[in-house]
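Asker: Here is the input, now give the coordinates:
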Amino acid sequence: MLPELSRLIDLHELDKEILEVDQQLNQLPQELEAKAQELEALEQGYTRKQQELEELNKQRREAEAEVDDLEEGIKESRKRLLTIKKDIEYKAMLKEIAFKEDQRDQKETRVLELMEAIESHRRELAEMEQRIQAARTALESWKAEAAAKLERLRDERARLEAQRQELRERLPAPLLKRYEFISQRRNGGAIAEVRRGVCTGCHMNILPQQFIDLQKGEEILQCPHCQRILYWLGEEEEAQEASLSRQAS
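Answerer: Next up is the predicted model:
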């Protein structure tokens, strides 16, 4: 294998490693945003539940005030009942008192329902507070871990980039330009191994004579189908890879 092809393969591997590191670096802010949104959703739910509780308390106070007003009205009606002489008026007042008592009973039932709803909301708010606190603690812990991971990834990328630049400087400019052009067109896959006469980049057979020339290792060749730069590891390496593949399956 030509030395420059060997270096090009090394560069390709470095580019793949750098891409993986970049993907992890890009993923961290996305994960942070997702976790922050989860916490925000919990906090918004808590706020809504608080607003519901405030409304329930308002309704309870209004219902209790109505009960008090009805109770006062019943007392006044009973006092007036004692002064009524006519039978018709007396019966009418009894009906009025019965109506007010029914209204009062309904309002008292409503007060009890509201008190139960208020107690339920308070329990839910307490549980939500615990979930929010747990989410905040988890987020802060994740941020600390993410900061350490970010530092490691940046150091790793700097190390890989230094190796990459060193390799680039050792490659002929035309070959490097060709590699970068293919890499852009093939989404980073500028180089492909040939196994049993097949390009592993596009899975197409290359020409028999081209495979013979590739085995000689005297020139840099490209796949006639996908234009990727080709390399061949040799029969022994090919056999070892095939054996490992069979064992894995």
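Asker: Every contact and neighbour count from this point should use C-alpha atoms.
Answerer: OK.
Asker: Show me the helices in this structure, by range?
Answerer: 3-81, 87-169, 173-185, 208-216, 235-248 (DSSP state H).
Asker: Of all these, which one is nearest residue 229?
Answerer: helix 173-185 (7.6 Å; C-alpha to C-alpha).
Asker: returning to that earlier point: is it possible to export the helices of the chain to TSV including distance to residue 192 and mean neighbour count?
Answerer: Putting these into TSV (distance: least, C-alpha to C-alpha, whole Å; neighbours: other C-alpha atoms under 10 Å) gives the following:
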stretch	distance to residue 192	mean neighbour count
helix 3-81	9	15
helix 87-169	19	15
helix 173-185	11	14
helix 208-216	12	15
helix 235-248	14	11
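Asker: of these, which approaches residue 195 most closely?
Answerer: So among these, helix 235-248 is nearest, using C-alpha to C-alpha, at 6.7 Å.
Asker: hmm, who's touching that closest one?
Answerer: Applying C-alpha atoms under 8 Å, 6 or more residues apart in numbering, the external contacts of helix 235-248 come out as residue 195.
Asker: now that helix, how far from the centre of its chain.
Answerer: 39 Å (C-alpha atoms, centre = their mean, to the nearest Å).
Asker: do the same with stretch 145-155
Answerer: For stretch 145-155, the distance to the chain centre is 19 Å (C-alpha atoms, centre = their mean).
Asker: Equivalent analysis for stretch 66-77, please.
Answerer: That offset, for stretch 66-77, works out to 58 Å (C-alpha atoms, centre = their mean).
Asker: Sequence B follows; please return its structure for comparison with A:
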Amino acid sequence: MRFRDRAEAGRQLAARLLAWKAVRPVVFALPRGGVPVALPVAEALGAPLDLLLVRKIGAPDQPELALGAVVEGTPPQTVVNEEVVAALGIPPEQVVARAADQLAEIGRQRLLWLQGRAPVPPHGRTAILVDDGIATGATVRAALLALGRAGAARRVLAVPVAPPEAAAALREACEAVVVLAEPAHFGSVGAFYDDFRQIGDAEVTALLERHRLRPDRQDPGIRRPDNEPERDR
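Answerer: Predicted structure coming up:
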């Protein structure tokens, strides 16, 4: 399966998620690439759309090696890779300090992209987490854990493409997973898109503003239905 671009992938994903409309979910996008995928999903479900901002906590002198991740929220959630921290002998206070640096960057990004609008709280809600694809799943796992800690009633992971082993592992981390394609020969997320260009700051802001101005967007109130859709696992 290939997608013309992220918007087309989002429309196909939205068709698979329509059963969740009745529970009045909130849709969270992982920026930047998840935003144009999440927009058609939120539009189809009439749901609020927000960002879930996650930053990797890089190791000293090895920024690509993750000590963990910090996820925005009230309070913010820090997910620590205990094995890496122990192997490198990183003291806990250094992890806390490096997480604080990344949290400051999260604040800058939210101000830039959402112009200071308050986050939509996931507490008591069905939270649908959307990205443009999954490679290793580390960032998504941290985001799902943070949504659970923040009190989301149900967590639905929705992505166009993921390797089978990553999708299988993430099915154990949330209540439902919707993946359009799980190719055995994966390679990279971008290989499944004709147009996988980088998404700029201005485009992220414009997409979020476009959704905010939709007259049919649901308010962020909580509705607890008697029934929920069948789990897509």
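Asker: And the TM-score between them?
Answerer: Remark: TM-score between the superposed chains equals 0.24 [TM-score structural alignment, normalised by the length of structure 2]; 90 aligned residues with a C-alpha RMSD of 5.7 Å.
Asker: just to revisit the earlier point, mind putting the helices of structure 1 in CSV, distance to residue 195 of structure 1 included?
Answerer: Output for the helices of structure 1, formatted as CSV (distance: least, C-alpha to C-alpha, whole Å):
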stretch, distance to residue 195 of structure 1
helix 3-81, 16
helix 87-169, 26
helix 173-185, 20
helix 208-216, 10
helix 235-248, 7
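Asker: Please name the residues that touch the closest residue to residue 57 of structure 1 other than its chain neighbours.
Answerer: Excluding its sequence neighbours, the residue lying closest to residue 57 of structure 1 (C-alpha to C-alpha, 6 or more residues apart in numbering) is residue 118, at 7.1 Å. Counting by C-alpha under 8 Å, 6+ apart, residue 118 of structure 1 makes contact with 53, 56-57.
Asker: could you dump those to a markdown table with distance to residue 81 of structure 1?
Answerer: What follows is those, written out as a markdown table (distance: C-alpha to C-alpha, whole Å):
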| residue | distance to residue 81 of structure 1 |
| --- | --- |
| 53 | 41 |
| 56 | 37 |
| 57 | 36 |
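Asker: Looking at those residues, spot the one nearest residue 177 of structure 1.
Answerer: Closest to residue 177 of structure 1, out of all of those and judged by C-alpha to C-alpha, is residue 53, at 67.6 Å.
Asker: wait, the closest one sits on residue 123?
Answerer: No: counting by C-alpha atoms under 8 Å, residue 123 is not a contact partner of residue 53 of structure 1; they are 10.9 Å apart.
Asker: Check which residues of stretch 97-117 of structure 2 are buried.
Answerer: 98-100, 102-103, 106, 109-110, 113-114 (16 or more other C-alpha atoms under 10 Å).
Asker: Which residues does that stretch contact?
Answerer: Taking C-alpha under 8 Å, 6+ apart as the rule, stretch 97-117 of structure 2 contacts 53-58, 69-72, 78, 201-202, 204-205, 208-209.
Asker: Tell me the buried residues within those residues.
Answerer: Buried, going by 16+ other C-alpha under 10 Å: 53-58, 69-72, 78, 204-205, 208, out of these.
Asker: Just the ones in helices from those, please.
Answerer: 204-205, 208.
Asker: Can you lay out those as CSV showing distance to residue 34 of structure 2?
Answerer: What follows is these, written out as CSV (distance: C-alpha to C-alpha, whole Å):
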residue, distance to residue 34 of structure 2
204, 10
205, 13
208, 12
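Asker: Determine the longest helix present in structure 2.
Answerer: From DSSP H, the single longest helix across structure 2 is helix 92-114.
Asker: and the next element down the chain from that helix?
Answerer: strand 126-130 (DSSP states H and E).
Asker: And the next helix or strand past that following strand?
Answerer: Taking DSSP H and E as the definition, the helix or strand right after strand 126-130 of structure 2 is helix 138-149.
Asker: quick check: angle from that next one to strand 126-130?
Answerer: 170 degrees (axes from the mean of the first three to the mean of the last three C-alpha atoms, to 10 degrees).
Asker: Burial check on residue 65 of structure 2, number of neighbours?
Answerer: Residue 65 of structure 2 sits with 13 neighbouring residues when counted by other C-alpha atoms under 10 Å.
Asker: before we move on, what about residue 93 of structure 2?
Answerer: 9.
Asker: From residue 86 of structure 2, how far out is it?
Answerer: As for residue 93 of structure 2, its distance to residue 86 of structure 2 is 13 Å (criterion: C-alpha to C-alpha, to the nearest Å).
Asker: circling back to that earlier point, possible to save the buried residues of stretch 97-117 of structure 2 as JSON lines with distance to residue 141 of structure 2?
Answerer: Below are those laid out as JSON lines (distance: C-alpha to C-alpha, whole Å):
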{"residue": "98", "distance to residue 141 of structure 2": "20"}
{"residue": "99", "distance to residue 141 of structure 2": "17"}
{"residue": "100", "distance to residue 141 of structure 2": "20"}
{"residue": "102", "distance to residue 141 of structure 2": "18"}
{"residue": "103", "distance to residue 141 of structure 2": "18"}
{"residue": "106", "distance to residue 141 of structure 2": "18"}
{"residue": "109", "distance to residue 141 of structure 2": "21"}
{"residue": "110", "distance to residue 141 of structure 2": "21"}
{"residue": "113", "distance to residue 141 of structure 2": "23"}
{"residue": "114", "distance to residue 141 of structure 2": "24"}
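Asker: Scan structure 2 for its longest strand.
Answerer: Counting residues, the longest strand found in structure 2 (DSSP state E) is strand 62-71.
Asker: What is that one packed up against?
Answerer: strand 54-59, strand 77-80, helix 82-88, helix 92-114, helix 138-149 (3 or more C-alpha pairs under 8 Å, 6 or more residues apart in numbering; DSSP states H and E).
Asker: Dump the ones you listed into JSON lines; add distance to residue 65 of structure 2 as well.
Answerer: Shown next, in JSON lines, are these (distance: least, C-alpha to C-alpha, whole Å):
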{"stretch": "strand 54-59", "distance to residue 65 of structure 2": "6"}
{"stretch": "strand 77-80", "distance to residue 65 of structure 2": "12"}
{"stretch": "helix 82-88", "distance to residue 65 of structure 2": "8"}
{"stretch": "helix 92-114", "distance to residue 65 of structure 2": "13"}
{"stretch": "helix 138-149", "distance to residue 65 of structure 2": "12"}
